[in-house]
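Participant: No sequence on hand, only this structure:
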């Protein structure tokens, strides 16, 4: 009889981000006064190209709140925001090694994401110790934890865009 934990980890490592079901609508809660600078900068420039917009979002990450409401009228769902922060094609790959390598890349480059990921595995786990003994972990477990951490990370971004 298969081990239920192994069956679950295998399943969780294969979850597609396109399949996440989120509540689609909620009332818009745009803090217009807090975003006055971002709004003024948007209004002062025309036309925008993709590079200008990309630089603007990097410089003013809270502006994403504005775009959430423009593009969805009411709300981007967390699952939709994942597409802007992560490479969903890689996340949904059937090649576990490709997802694993993408996980390692994100852990190296994003300190906030790393902190959430390591905390999900073990409250006291440090990055250097994790990397030294990474081969002791089941790859599917690490990928499943990676996907779980993405949801936690997106929730944190929605509360504080400065995380980006």
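Facilitator: Sure, I can see it. Quick caveat: nothing in here was measured; it's all calculated off a predicted structure. Numbers count the residues shown, from 1 in each chain.
Participant: From here on, just use CA atoms for contacts and neighbour counts.
Facilitator: OK.
Participant: wouldn't residue 147 be in contact with residue 13 here?
Facilitator: Yes. With contact defined as CA atoms under 8 Å, residue 147 reaches residue 13; the gap is 7.3 Å.
Participant: can you list residues touching both of those two?
Facilitator: With contacts taken as CA atoms under 8 Å, 6 or more residues apart in numbering, residue 147 and residue 13 have no neighbour in common.
Participant: other SSEs contacting the biggest helix by length in the chain?
Facilitator: Ranked by residue count and defined by DSSP state H, the top helix of the chain is helix 139-159. Here helix 139-159 touches helix 4-13, helix 78-85, helix 96-109, helix 111-121, going by 3 or more CA pairs under 8 Å, 6 or more residues apart in numbering; DSSP states H and E.
Participant: next up, a second structure to put side by side with the first:
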């Protein structure tokens, strides 16, 4: 019997803050407020269980354990007072899945047009998994995939299908 490409599990207990701002003007203020280095395009910076990821030229995502979110949100709001910025707790609208195993990149390759195998260690890639918008980054022996909670069941189903032995899914 063939072995699964990866193990899929939903991650609990993470919180997320979406940050929209002119990163050239406000980036260092944001970085100081959350005690993380501002990431370069398509990369992340991490400290302990917190991660700051570059999503676009004017957008970052801060991921941290849920109990830290209220304090981080308050710190960001205070630091960005007077800046043209948006800081929103998006924890309840997102879902995160772990895709773990030596062949996790092959499972993602069935669903995503992005090249997971060559993603840098600190990389963050926005893409799609089949028809759902998502982002993914390296985590442990595999990846973490973030998507909208409204399509959580769909994401779980396609991830489990892609990880199953012998499946061939077309991401288009």
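Facilitator: Sure, I can see it. No experiment lies behind these values; they were computed from the predicted model shown.
Participant: What TM-score do the two superposed chains give?
Facilitator: With the length set by TM-score structural alignment, normalised by the length of structure 1, the two chains reach a TM-score of 0.23; 62 aligned residues with a CA RMSD of 5.0 Å.
Participant: Packed most tightly, which of the helices and strands packed on helix 139-159 of structure 1 would that be?
Facilitator: Across those, averaging neighbours per residue (mean count of other CA atoms under 10 Å) puts helix 111-121 on top, at a mean of 18.
Participant: Next, the angle helix 139-159 makes with that one.
Facilitator: Put simply, helix 111-121 of structure 1 runs at 130 degrees to helix 139-159, going by axes from the mean of the first three to the mean of the last three CA atoms, to 10 degrees.
Participant: got the angle for helix 111-121 of structure 1 vs helix 96-109?
Facilitator: For helix 111-121 of structure 1 against helix 96-109, the angle by the same axes, to 10 degrees is 120 degrees.
Participant: what packs against helix 111-121 of structure 1?
Facilitator: Of the remaining helices and strands, those touching helix 111-121 of structure 1 by 3+ CA pairs under 8 Å, 6+ apart are helix 96-109, helix 139-159.
Participant: Which one of these lies nearest to residue 85 of structure 1?
Facilitator: helix 139-159 (8.3 Å; CA to CA).
Participant: Could you check the angle that closest one makes with helix 4-13?
Facilitator: For helix 139-159 of structure 1 against helix 4-13, the angle by the same axes, to 10 degrees is 50 degrees.
Participant: angle of helix 139-159 of structure 1 against helix 78-85?
Facilitator: Using the same axes, to 10 degrees: helix 139-159 of structure 1 against helix 78-85 is 100 degrees.
Participant: and for helix 139-159 of structure 1, what are the contacting residues?
Facilitator: 9-10, 12-15, 78, 81-82, 91, 96, 99-100, 103, 113, 116-117, 120-121, 163-164.
Participant: can you do 7 Å?
Facilitator: 9-10, 12-13, 78, 82, 99-100, 103, 113, 116-117, 163-164 (CA atoms under 7 Å, 6 or more residues apart in numbering).
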